[in-house]
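Visitor: Sequence first, predicted coordinates after that:
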Amino acid sequence: MKITVVGAGGMGSRFAIMLHQAGHNVELVDGWQDNVDAIRANGLKADFNGEPVTVKLPIYSPAEVDATGEKPDLIIVFTKSNQLRSMMEAVKPIISPVTYVLCLLNGIGHEDILEDYVAKDHLILGITMWTAGMTGPGQVTLVGNGDVELQNFEPAGEAFTKQVVQVFTEAGLNPKYSENVKYSIWRKACVNGTLNCLCSLLECNIGELGSTTVASDLLHTIIAEFATVAAKEGINLDEQEVYDHVAGTFTANIAGHYPSMYQDLVKNHRATEIDFINGAVWRKGQKYGIPTPYCALLTQLIHAKEQLVGAVERTKAHV
C-alpha cells in the first residue's frame, strides 16, 4: 500500500517506521524544516525499545507536496489539531478520488474539518494508545506497546478500512476494527482532557500526578463533564470504566511518560491542542446549555500558560 504520513513527529515517525519495516511504500510530509532536512540527510533515527534504528524515507515540506506527482492510497494524519486545516490544504493536490484519509489525532471534532477535503465514505476515524517522543530533528524515542482502533465514517468505507486493519496487523501496530469508534474517541479524549492538561499545568509525569491526593477527585469531575456533554451527542460514556482506565496509567509502564501536551508546552514552548480537547467540551457545553466549569478553567489556564511561556504555533507535529 502507498501511504503518506502527514506529520513526522513522534507518533507519525513510529507509524512510518513500522509500516516501512512491513514492506509498504511510505513517505512523510512535515512542516518543520529542520526535521525535513535531518531526515533527508541522515534518515529517520529511532531509539526503538532500546535498539537503534535508522530508516531512509522520502520526506517533503508542505510547499513541496504538489511536486511529488504521486497519489497515495492512504493518508494518515498526525499533525497537531490546530494545524489540521492548513496541512490538509497543503496535501490537497495528492488527494485523489480513491484516496482514503485516516485521522488518529487526539481530541474531538476533526471530521468537521476533514470532510472539506475527502468524501465521507473515504474518511476513517480512529484512536491509538501507542506512545512516542521526539528528541531532536529526525530523532525519536519509541518505547512500550500499544494498539489502534479504527472505523470507517460511512458504511461504504468498510472494505478498505478492514484492508488497513490487515496492513497495520502486519506492521505490528495491533489494530482493531471498531463498531463504535466515536465512543472510543471520546474515551481517549477523557485521557487527554485529564492527563495532558494536568501534567502540563503541574509540570509532572503521569505517575507523579497519580501520587497526589487530589488526582482522583480531579479525574472524576473532569470525566463527568465530558460524559454529560457526550450524552447530548448520543455517546453514553461509562464514567467509572473511563475513570479506571485513566487512573490505571498512574501505575502502568507509561507512568514515567510526559504527555504530548507537556512536551509541546513545557518543554518546547509550542501552542497546544487544548481547544480540541477540554476547549471542545466547553464549547459544546455552551451550545447545549451544560455547565463545564473545570473544562473551562483548564482551557483558560493552558492558554494563560501558553502566553506566559511565549508559546508559538509551529508546524512541527508531536503527537
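Guide: Sure, I can see it.

Visitor: only C-alpha atoms for contact and neighbour calcs from this point on.
Guide: Will do.

Visitor: For the closest residue to residue 290 other than its chain neighbours, list the residues it contacts.
Guide: Nearest residue to residue 290, sequence neighbours excluded (CA to CA, 6 or more residues apart in numbering): residue 229, at 7.1 Å. Listed by CA atoms under 8 Å, 6 or more residues apart in numbering, the contact partners of residue 229 are 281, 284, 285, 288, 290.

Visitor: nearest spatial neighbour of the residue nearest in space to the middle of the chain, skipping sequence neighbours?
Guide: Geometric centre of the chain, nearest residue: residue 105, 3.1 Å, by CA atoms, centre = their mean. With CA to CA, 6+ apart as the criterion, residue 105 has its nearest non-adjacent residue at 6.1 Å, and that residue is residue 78.

Visitor: Hmm, residue 5 and that neighbour touching each other?
Guide: Yes: Residue 78 is within contact range of residue 5, at 7.1 Å (criterion: CA atoms under 8 Å).

Visitor: what are the ranges of the helices in the chain?
Guide: Under the criterion DSSP state H, the chain contains helices at 10-21, 33-42, 84-91, 111-114, 158-170, 181-191, 197-202, 206-210, 215-232, 239-247, 260-262, 278-288, 293-308.

Visitor: Pull out the buried positions in stretch 179-195.
Guide: 181-195 (16 or more other CA atoms under 10 Å).

Visitor: Who are the contact partners of residue 75?
Guide: Residue 75 makes contact with 3, 4, 5, 6, 99, 100, 101, 102 under the criterion CA under 8 Å, 6+ apart.

Visitor: Please compare the first structure with the one that follows:
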Amino acid sequence: MLSETSQIKGLTLITAYLLTSNEHLTVCHPQSKAVTMPALTDLNIAVVGTGANGAGIGADLVNAGLRVTWIEQWPDNVAAIRENGVRIEFGQLDAGGRVETAHPRVINLCEVATLREKFDAVLLLVKAYDTRWACELIKPYVAEDGFVIGVQNGMSVDDIVAVMGEERSLGAVIEITAAMYTPGVVERHSDRERSWFAVGAPSSAGVRHVATAAAILRTVGVVEETTDIRSAKWMKLALNAAELVPSAIMDLSIADAAKTEGLYDVMLAAGNEAIEAALADGCQVRPIFGMEGDVASNPETFVETVLAELIANYILSYSRSTILQDWMKHRHSEVNELNGFVVQVLRSAGKPAPANQAVVEFAAEIELGTRERGIHNLEALAARVRELGGLVG
C-alpha cells in the first residue's frame, strides 16, 4: 500500500493536469472512494474576504483563467479594484521585485443578495472571528454539491461545519505572508514556491472535495493534502501563538521579534503551550511547510524548528504580523482565536497557559487603548508570564 505521502504526490500530478485540461478525471483520495473531479475552468468560485491574502490568492485564480467572484467587506478596496484592478507587488520593488495585476469581478458584502448564481467552491479568507456569519451569508449561494474551505488561521473549521455541515466543509492551513495598507494594492512577501497550504476534510463526509480544493490552491502555491487537518491546523496555530501577537505587542517585525533577547523566550513559551494544548485536544505533532525529520515532529523541538523555518524561507525581514497590521488599521485582531484558544483548551484540561494568558491580557489592553504597543512592553510582559507561573528554569 502506498504511503499517504506517495498518494498525495500522485494526486499532485493529476490535479496539476487539471489546471490546463477541460477533461473530467476520476481520482482516489486516501480517505475515500473514487470521485470525479470537474475541470477547474468549469467551476464557479467565490473568494470571501479579499484583503491581503484573499486578494493575493484571488489574483492567482483570476490569472489562471478560472471563473472567480470576489466578495469583499472593505468598500474602498472594492472601489479601487473596480477602477484599476488589483496590484500585487512581489518582494521589494527596488531590489528585484515585480508587479502583477488582475482584474476580477468584485462585489461588496451588501451586494451578495443580488447574486443569482451558485458557487461550486467558496474560499473563506475572512478573519477567524468572522467565520460563522460569513458562512451564513454565503450558504444560500453554495451549490448543493459545493463546498466551503476556510483558508484561515485558527481552528475555524468547526464553525464552518456548524453552518455548512460536514459534507460541505473543508479546512486549510495557510502560510502566505502579505500585507495590504492601500486599497487595491497587495504586498506579497512570499512568492508561489514559498506559499504553502495543507487541505483536508474534518470528516470523511467531505473528503470528496479535497482534491478539487487542492487543485484550486495549486495555482497559488505548494499544497499538501492531509488526512488529519485538525492536527495540521493546530501546528500552524502553535506557530501563530508564538509569532503573531508577541511581535505585534512590541511593534516589531516577526524577524526582529525573534532576534530580541527575552522576547524570543516568551514566543517559544507561547508556542510550546499551544503544542501542549494540541495534545490535550487529541491531536498529533506533525510537520508542516514540507519539513522533515524528528525535530519537526517532536513536541519539544517543533516550535523552535518551525519558527526558524518561517523566518528563513517564508517571510521578509520587515514582514509584519497580521495582528500588527490590524492594530495599525485600528481593527480588532484574532488574539482570542489564537492565544486565547490555547488558554481555553488548556484551562479545560486543568492546565495553565501563562505565556498565552499574558499575551492575551496585553493584547486586550492595546485594543482597548489603555496600553501602547512597543518594545517598552517587554519587561512587563515577561514579568507577567513569570507571575502566572511561566518562564521557569
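Guide: Looks like it came in fine. Because the structure is a prediction, the values reported are computed rather than measured.

Visitor: picking that back up, can you pick the most crowded of the contacts of residue 229 of the first structure?
Guide: Most neighbours among the contacts of residue 229 of the first structure, by other CA atoms under 10 Å: residue 281, with 28 neighbours.

Visitor: That one pairs with which position in the second structure?
Guide: For residue 281 of the first structure, the aligned position in the second structure is residue 342, judged by TM-score structural alignment.

Visitor: Now that match: closest residue in space that isn't a chain neighbour?
Guide: Leaving aside its chain neighbours, residue 342 of the second structure sits nearest to residue 274 (5.5 Å; criterion: CA to CA, 6+ apart).

Visitor: and what of residue 184 of the first structure?
Guide: Using CA to CA, 6+ apart, the closest residue to residue 184 of the first structure is residue 127 (7.2 Å).

Visitor: Just give the number of residues close to that neighbour.
Guide: Residue 127 of the first structure is flanked by 25 other residues according to other CA under 10 Å.

Visitor: Distance of it relative to residue 23 of the first structure?
Guide: Distance of residue 127 of the first structure to residue 23 of the first structure, given as CA to CA, to the nearest Å: 23 Å.

Visitor: thinking again about what came up before, mind listing what the match of residue 281 of the first structure touches?
Guide: Neighbour list for residue 342 of the second structure: 273, 274, 277, 353, 356 [criterion: CA under 8 Å, 6+ apart].

Visitor: what residue of the first structure matches up with residue 244 of the second structure?
Guide: So, by TM-score structural alignment, residue 244 of the second structure is matched to residue 196.

Visitor: So what does residue 368 of the second structure match up with in the first structure?
Guide: Residue 368 of the second structure maps onto residue 307 in the first structure, by TM-score structural alignment.

Visitor: Now do its match against residue 128 of the first structure, distance only.
Guide: Taken as CA to CA, the span from residue 307 of the first structure to residue 128 of the first structure is 30 Å.

Visitor: which of the two has more neighbours?
Guide: residue 128 (20 against 13).

Visitor: just checking, the more buried one touches residue 149?
Guide: Yes: judged on CA under 8 Å, residue 128 of the first structure makes contact with residue 149 at a distance of 6.4 Å.

Visitor: Could you tell me which residues touch both of those two?
Guide: By CA under 8 Å, 6+ apart, no residue touches both residue 128 of the first structure and residue 149.

Visitor: that older thread, closest one to residue 141 of the first structure among the helices of the first structure?
Guide: helix 10-21 (7.3 Å; CA to CA).

Visitor: corresponding residues in the second structure for the closest one?
Guide: Using TM-score structural alignment, helix 10-21 of the first structure pairs with 52-63 in the second structure.

Visitor: what do you get for stretch 90-105 of the first structure?
Guide: Counting by TM-score structural alignment, stretch 90-105 of the first structure corresponds to 137-152 in the second structure.

Visitor: what comes up buried for the matching stretch?
Guide: Buried-residue list, stretch 137-152 of the second structure, by 16+ other CA under 10 Å: 138, 139, 141, 142, 143, 146, 147, 148, 149, 150, 151, 152.
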